[in-house]
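>>> structure for the following, please:
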Amino acid sequence: MSRPSRVIVVFAVAFAAVLIGPPELGRAQFGPYPDLKWQDVLDIATPVIMLPAYWFLVRQAWSAPDLSWPEHLVFLGLAAIWAEGQGIHLAANSIDNLIHEDLTVPGGHLILFYDEVLGHYLWLVAIVGLAAFAAWRQGRHALAQPLPRLGAEGIAGALYGFAFFDVVVEGGTGAFGIPAAVALVLLPLATSYRRLHARPVASRAGGSTGAVACHSSPRSGCSDGGSSIAHTLRGVGDSPRHESGGDSST
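Below is the predicted model:
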């Protein structure tokens, strides 16, 4: 396996593991501090793992020169948005789980807004922005010798797409996630379809087509044109409890 293939596969595995693993495997209470769940503790490591992984994906030392100062600023800005969104969501989701989404408690609506809207959307903007930035750099600095095949990249793209789909569905962010997924797929195909073997990072972006499937998913909250977000912003009507379209652990 070539070096770019290894970086792409490791990135996709890490992305799926840290975004899907904690909510699915960490639902038990954290023994030393029972107000927390294991998913909250595990999620602390998410930016520590993923931001360096994004750096390797964006840097592309196998074919691209070092980032320019403007490119450094773009990466740092997107990384800051990622960390901010993930941190907001982690804290608000921990409190939301503790109060069981009871909107009658002081600050209940604000906690829900931070958890289900602001945190999710900041996070998704950074995910999409970093993926687009990596694909853009690959488009500017193609491999000198194209890869003979894209088997590993295809598998990595499918895994990344599944994880992206899960993030969009469980976060109820289809209003932005679906158009972004379509753009991440169509732009590389439109600009360099015949040269994808020399642009494996761009080809990996094709895996995000999995997110488009949430349009037909009855549990996604994506096909309502963002009405679930408006529902949250309106204070969830007159109900003292909010029934979220997605798992609050996301």
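
>>> could you use CA atoms for every contact and neighbour count after this?
OK.

>>> spatially central residue for this protein, please.
Ile127 (4.5 Å; CA atoms, centre = their mean).

>>> can you give me the neighbour number for His20?
Actually, residue 20 is Ile. It isn't His. For Ile20, the neighbour count with other CA atoms under 10 Å is 17.

>>> let me see the contact set for it.
163, 166 (CA atoms under 8 Å, 6 or more residues apart in numbering).

>>> re the thing from before, so the residue nearest to the centre of the chain makes contact with Ala83?
No. Under the criterion of CA atoms under 8 Å, Ile127 makes no contact with Ala83, lying 10.7 Å away.

>>> rewinding a little: residues touching the residue nearest to the centre of the chain, list them.
Neighbouring residues of Ile127 by CA under 8 Å, 6+ apart: Trp82.

>>> mind telling me what element it is part of?
Ile127 belongs to helix 119-140 when elements are defined using DSSP states H and E.

>>> got the buried residues for that helix?
Burial within helix 119-140, assessed by neighbour count using 16 or more other CA atoms under 10 Å, is assigned to 119-139.

>>> by contact count, what packs against the helix or strand in which Glu71 is found?
Counting by DSSP H and E, the element that carries Glu71 is helix 69-99. Helix 69-99 sits against helix 38-43, helix 46-59, helix 108-113, helix 119-140, with contacts defined as 3 or more CA pairs under 8 Å, 6 or more residues apart in numbering; DSSP states H and E.

>>> please give me the structure for this one as well, since I'd like to look at both together:
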Amino acid sequence: MTTPPAAPAEPHTHPTAEHDARPLRWLTACALLYGLTHHIGFGLAGLGTIGHTRWADWADILTPYAVLLTAAAALHTARADRTAWILYLTGAITYVEGHGIHLAANSVGNDTPGLPVVHLWDEVAGHYIWYAGTALVAAALTRGLAHRTRLDLTT
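Purely as a prediction, here's the structure:
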């Protein structure tokens, strides 16, 4: 008489409390870094210039990295679905393009103030594109974390 093979072990279906908290921690970091980096120019304005550029503009280069990498970490740890990742990718590309336009126009405006085209590319086109990307990334985060219950978010 032979012993039947052992049934495969059930996969671990309930992550630990530590694992459950990771998406919320990344989401919190994303929100804090968004608030900080989107206003960093105001805080660093007093540092002055580096040649024809401003310190605040150089620091502002970090904005997309800080916001988008923490958003991606929140989606990854929440095991977001394909749709959330497609929303995220579309939003991230749009966010980076808008931020780049904004940053370039700011630099031109700092060097040559008063050009109407600077206002168009910075305050109008750049910001609209940038914030459209922000909305798409927020939609991706909402979708990616929506499956979590209220109990999941408090652990």
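
>>> just give the TM-score of the two.
TM-score for the superposed pair, counting by TM-score structural alignment, normalised by the length of the second structure: 0.75. Supporting figures: 136 aligned residues with a CA RMSD of 2.3 Å.

>>> now the helices and strands packed on helix 69-99 of the first structure as TSV including distance to Asp166 of the first structure?
Putting those into TSV (distance: least, CA to CA, whole Å) gives the following:
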stretch	distance to Asp166 of the first structure
helix 38-43	16
helix 46-59	16
helix 108-113	20
helix 119-140	12
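
>>> nearest to Val182 of the first structure, of those helices?
helix 119-140 (11.1 Å; CA to CA).

>>> and that closest one with helix 46-59, angle?
With axes from the mean of the first three to the mean of the last three CA atoms, to 10 degrees applied, the angle from helix 119-140 of the first structure to helix 46-59 works out at 20 degrees.

>>> now helix 119-140 of the first structure against helix 69-99, angle please.
Going by the same axes, to 10 degrees, helix 119-140 of the first structure makes 150 degrees with helix 69-99.

>>> can you count the residues close to whatever residue of the first structure lines up with Thr112 of the second structure?
Counting by TM-score structural alignment, Thr112 of the second structure lines up with Ile99 in the first structure. Using other CA under 10 Å, Ile99 of the first structure is surrounded by 14 other residues.

>>> for Val41 of the first structure, see how far away Ile99 of the first structure is.
18 Å (CA to CA, to the nearest Å).

>>> Tyr95 of the second structure contacts Gly126, doesn't it?
No. Using CA under 8 Å as the test, Tyr95 of the second structure is too far from Gly126 to be in contact (9.4 Å).

>>> dump the residue contacts of the aligned partner of Trp38 of the first structure in the second structure.
Alignment of Trp38 of the first structure against the second structure is given by TM-score structural alignment, with Trp55 as its counterpart. The contact partners of Trp55 of the second structure, by CA under 8 Å, 6+ apart, come to 44-45, 47-49.

>>> ok, these vs Leu69 of the second structure, which is closest?
Closest to Leu69 of the second structure, out of all of these and judged by CA to CA, is Leu44, at 22.7 Å.

>>> now which residue in the first structure aligns to the closest one?
Checking TM-score structural alignment: Leu44 of the second structure goes with Leu25.

>>> same check, this time on Thr28 of the second structure
Mapped onto the first structure by TM-score structural alignment, Thr28 of the second structure lines up with Val9.

>>> just the element for that match, please.
helix 3-25.

>>> average offset between that helix and the second structure?
Following superposition, helix 3-25 of the first structure is found to deviate from the second structure by 2.0 Å on average (mean CA distance after the TM-score superposition for the first structure).

>>> give me the angle between that helix and helix 46-59.
Computed by the same axes, to 10 degrees, the angle separating helix 3-25 of the first structure from helix 46-59 equals 160 degrees.

>>> chain center to helix 3-25 of the first structure, what's the gap?
Relative to its chain's centre, helix 3-25 of the first structure lies at 11 Å (CA atoms, centre = their mean, to the nearest Å).

>>> same question for stretch 90-103 of the second structure.
Worked out by CA atoms, centre = their mean, stretch 90-103 of the second structure lies 11 Å from the chain centre.

>>> which parts of that stretch are buried?
By neighbour count on 16+ other CA under 10 Å, the buried set for stretch 90-103 of the second structure is 91-103.

>>> repeat that for stretch 23-35 of the first structure.
Buried residues in stretch 23-35 of the first structure, defined by neighbour count with 16+ other CA under 10 Å: 23, 26.

>>> stretch 66-83 of the second structure too?
66-68, 70-78, 80.

>>> how long is stretch 41-50 of the first structure end to end?
End-to-end distance (CA to CA), stretch 41-50 of the first structure: 16 Å.

>>> which ones are touching Ala104 of the second structure?
By CA under 8 Å, 6+ apart, Ala104 of the second structure lies in contact with Asp122.

>>> the nearest residue to Trp38 of the first structure once chain neighbours are set aside and Gln39 of the first structure: what is the separation?
Residue nearest to Trp38 of the first structure in three dimensions, not counting chain neighbours: Gly26, with 4.4 Å by CA to CA, 6 or more residues apart in numbering. To Gln39 of the first structure, Gly26 of the first structure is 4 Å away according to CA to CA.

>>> cool, Ser192 of the first structure as well?
Distance from Ser192 of the first structure to Gln39 of the first structure, by CA to CA: 40 Å.
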